[in-house]
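Peer 1: Below: sequence and its predicted model.
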Amino acid sequence: MESGSGTLFGPSSVSWRVHADPVFPVAGVRALILQALHPTAVAGVAQHTGFRDDFWGRLERTGLYVSTLTYGPAGEARKLAARIRGIHRRLSAVDPDTGREFPLDRPDLLLWVHCCEIESFLTTVRRAGNPLSDADADRYVAEQVVSAELIGLPASQVPASVAELDAYFHDVRPRLRLTDTARDGIRTLTIPPMKAWVQLLTPARPAWTVLAGAALATLPRWARKMYRLPGLPTTDLAATAGLKALRVAALALPDRISGPPEARRARALIAAAEGAA
């Protein structure tokens, strides 16, 4: 898949509309929290990069990867994905339950990471008020199959609609649980390391607290229960209202500070494409 703009998706794609949304950072953190519920996947992360070591660098590299795949030239996106595949191909970890070694590029783990990202990205921006129709949602999931292929998964194994994505999570849930490793990771994710001057002289700590709190509150009800968080319908209503307020506030910010440059350029191109339609 390659758009007329030379990127994998382009201004007319649903992927650009989702990934350029102001609440996308909340969706990214939500995806990480959801991913931690897979015991084998979280063990692989803990045994190689840990959670506190280079926390911000790792987060920045993850954001760069998603940004490059979404907005970068198609050739650059494919090269970056190939480089990441090569790194994962050389790495392995030990399953804490069985004691057996497993490769980090095991297909079921790659699929888990992909599905957590796509479900989180889509669900978060829709709950925040992005006016995506059900058809748009299905198109987004289908568009993102190409992202799964770039990390080494056959398209036939990847959900291509919201219904297929929901079915995947229904099937995988019996294999999920909250481990001590996941608890440690989420503790770091919600209260990450920050230099003293950053905490004292910038709003970084309270801003991150709001972002992480929104990510936790908007998890699926079954995932919140695993994390021993409230799982009541009223919690869902409150989380959605808070997320919508956050999006309204973000949209009111001056454009120059309303997100990373690539997302701002994407929003401008989306608006131009819609205006020309």
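Peer 2: Okay, I see it.

Peer 1: Only C-alpha atoms from now on, for both contacts and neighbour counts.
Peer 2: OK.

Peer 1: how far away is residue 122 from residue 19?
Peer 2: 9 Å (CA to CA, to the nearest Å).

Peer 1: Second structure follows, compare the two:
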Amino acid sequence: MTDPGNSRDRHPRSGATDHHGDPVRPAHQGPADSLFGPDSQFYRFFNDPRWALALVRATVLEAAHPQVGAALIDNSTFVAHPWRRLRNTLVSLQRMFGEDDYTRQREAARLNRLHARLSGTDTQNRPYDAMDPEVRAWVVATIFESSVTMCRLSGQPLDQATMERLYAEFQAFLAAFGSGAGQLPSTLPKFWQYYDHMVEEELENTEALRIILYKLFDHLPAPPLLDGLPTVWAAGRALAGPVIGTITVASLPEPFRRRAGLPEIPGAQTLMQGAYLTAGLARFLPENWIRTESLTNLLYLSPDRDDPQAATLAALHGRMKRAGAFLRLVTPFPTQRGPAGGAAPQRSAGEFFTAVLDQTGDGYLDWPDLAAMARELSSRLDLDEPEETRLYKAYAEWWRELQEALDADGDGRISKEEYAAAVPSLAGPALIRVAEVLFDATDADGNEFIDADEYRALFRTGFGRTVPGTDARYSRGAFIKDFLSFMSGRHPSTPFDPLLTDA
């Protein structure tokens, strides 16, 4: 039997075409634009439950590339904030594959700016650069190949014409980033040769890969929907985590599994096949039940949101809390504290360090953590140049201030102990500039006040809360004061906590 993960002798060979997007909103969309939008093969996959398994598999194959793995370890928030990373990825893919060419080119420009800021060296002193054309091509290749594989593993292999169409779409996706983004091989036969070479010669058992397979699923934080129900989440995670890891390993190409020394668990292939087949049956469910956007929004729903669904969710939370109380009686999971209600409690310096400052989850505060904050805020505010660069520069100045004040041993990073020992107010001139940049970006009409609509745009991950006060306006001074109060770490903040601390 041919191994499910081996690409040899299992992919129809065919050709494909390239497509280049126009950076300005076009007055007329030509035939090539049909590669994107709701009629594309990608859009059908986007709402396919099997694609969740395919995305996990693609992420592992990405992380096995030495440059991608190093960039993830040094810069990514995928360990501390995996749900946020997932949501951002899905939003970005929707923009890139949508039918509006202007939105696609704007998103491509944003991603190019983001990747241009990610470079460095790995633990073996090898350079990595997120703008390397070969690296970017590999990332796109993993999504395409994993999409093809998910269909085959679920008993619905793609026919020749559909595979050609899908490959053309992914070629167009990569081309939308511009000529410096690299390109996929021109034909499918050449693609499978390229893919086999990468799997057999270039991929490694990287630290990022090991974290995804053996740490991330075992320690996955609860999504906002289940925040405050730690026992319920821990019980489900204890079962699902190892299963997802086992399924993912079993679906990887056999040559890579062997070379990387990944474990061969008895029954894993059967479990993997069953998971894909079961996920494939979900296509018979009503379409509105399995829409990716709806499911993602549900994960981020909160019972205290100003939303018609909030009452239903609050009732659901009540039932789940009762289930959690029962589980605590019959399981060995330790009691964990959820978010406190009522008046805002004091928050220790260590808690603030872990929840807010350490965005990458490595136990230290350094530039990648503050860059992650700038990246998240730029994305949420949908900033263009030069506002995005202004925000990054403000965070860079704040990082220099923090280093001078807190880096006692001069190792270029700040430990939790160094931070807690100093317990600074963190309200220096650089942090004030960060607050001013955020205010200016939010004050869309430039009237020196943030109105209710502008406020909701800034804190849309803060669950749609309205501006406090009778005049429904937020002055520059009040905004800066509240932001500095939050960043001082003294008290949790209703609007800012969800923006930077959600999982």
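Peer 2: Received, thanks. All figures in this text were calculated on a predicted structure; none of them were measured in a lab.

Peer 1: Superposing both, give me the TM-score.
Peer 2: Comparison of the two superposed chains (TM-score structural alignment, normalised by the length of structure 1) gives a TM-score of 0.78, and 260 aligned residues with a CA RMSD of 3.2 Å.

Peer 1: Can you tell me what residue 108 of structure 1 aligns to in structure 2?
Peer 2: Counting by TM-score structural alignment, residue 108 of structure 1 lines up with residue 134 in structure 2.

Peer 1: Likewise for residue 150 of structure 1?
Peer 2: By TM-score structural alignment, residue 150 of structure 1 lines up with residue 176.

Peer 1: Go ahead and confirm its match touches residue 108.
Peer 2: Yes - between residue 176 of structure 2 and residue 108 there is a contact under CA atoms under 8 Å: 6.7 Å.

Peer 1: gap between residue 117 of structure 1 and residue 244 of structure 1?
Peer 2: 20 Å.

Peer 1: next one: residue 181 of structure 1
Peer 2: From residue 181 of structure 1 to residue 244 of structure 1 the distance is 32 Å (CA to CA).

Peer 1: And for residue 140 of structure 1?
Peer 2: Distance from residue 140 of structure 1 to residue 244 of structure 1, by CA to CA: 21 Å.

Peer 1: Which one of these two is surrounded by more residues?
Peer 2: Legend: neighbour count by other CA atoms under 10 Å for residue 140 of structure 1 and residue 244, higher for residue 140 (24 against 20).

Peer 1: Alignment lookup: the more buried one to structure 2.
Peer 2: That one, residue 140 of structure 1, aligns with residue 166 by TM-score structural alignment.

Peer 1: same check, this time on residue 178 of structure 1
Peer 2: Per TM-score structural alignment, residue 178 of structure 1 is aligned with residue 205.

Peer 1: Now do the contacts for its match.
Peer 2: 64, 260 (CA atoms under 8 Å, 6 or more residues apart in numbering).

Peer 1: where's it, which helix or strand?
Peer 2: Per DSSP states H and E: residue 205 of structure 2 is located in neither a helix nor a strand.

Peer 1: got it, and residue 137 of structure 1?
Peer 2: helix 134-143.

Peer 1: Toward the C-terminus, what is the element adjacent to that helix?
Peer 2: Heading C-terminal from helix 134-143 of structure 1 (DSSP H and E), you reach helix 145-150.

Peer 1: Give me the distance between the match of residue 178 of structure 1 and residue 102 of structure 2.
Peer 2: 39 Å.

Peer 1: And for the match of residue 140 of structure 1, nearest residue in space, chain neighbours not counted?
Peer 2: residue 41 (5.9 Å; CA to CA, 6 or more residues apart in numbering).

Peer 1: What's the match for that neighbour in structure 1?
Peer 2: In structure 1, residue 41 of structure 2 lands on residue 14 (TM-score structural alignment).

Peer 1: what about its match, neighbour count?
Peer 2: 23.

Peer 1: Touching, it and residue 138? I think so.
Peer 2: No - counting by CA under 8 Å, residue 14 of structure 1 does not reach residue 138; the two are 9.5 Å apart.

Peer 1: Does the spatially most central residue of structure 2 fall in a helix, a strand, or a coil region?
Peer 2: Centroid-nearest residue in structure 2: residue 85, 1.4 Å away (criterion: CA atoms, centre = their mean). Secondary structure assignment for residue 85 of structure 2 (DSSP: H, G, I helix; E, B strand; the rest coil): helix.

Peer 1: Stretch 274-282 of structure 2: which residues count as buried?
Peer 2: 275, 276, 277, 279, 280 (16 or more other CA atoms under 10 Å).

Peer 1: Residue 125 of structure 2: which element?
Peer 2: Under the assignment here (DSSP H and E), residue 125 of structure 2 is part of no helix and no strand.

Peer 1: can you give me the helices in the stretch 51-200 of structure 1?
Peer 2: Taking DSSP state H, counting those that start in this stretch as the criterion, the stretch 51-200 of structure 1 contains helices spanning 55-71, 74-89, 107-128, 134-143, 145-150, 162-172, 180-190, 196-201.

Peer 1: To what extent does the fifth one diverge from structure 2 after superposition?
Peer 2: Meaning helix 145-150 of structure 1. The superposed helix 145-150 of structure 1 is, by mean CA distance after the TM-score superposition for structure 1, a mean 1.2 Å from where its aligned residues fall in structure 2.

Peer 1: what comes into contact with that helix?
Peer 2: Contacts of helix 145-150 of structure 1 (CA under 8 Å, 6+ apart): 1, 69, 78, 81, 82, 111, 114, 154, 155, 158, 159, 160.

Peer 1: Over to the last one?
Peer 2: Contacting residues not belonging to helix 196-201 of structure 1 are listed as 204, 205 [CA under 8 Å, 6+ apart].

Peer 1: which other helices and strands contact the helix or strand following that helix?
Peer 2: Remark: after helix 196-201 of structure 1, the chain's next helix or strand is helix 204-217, criterion DSSP H and E. Judged by 3 or more CA pairs under 8 Å, 6 or more residues apart in numbering; DSSP states H and E, helix 204-217 of structure 1 is in contact with helix 24-35, helix 180-190, helix 233-251.
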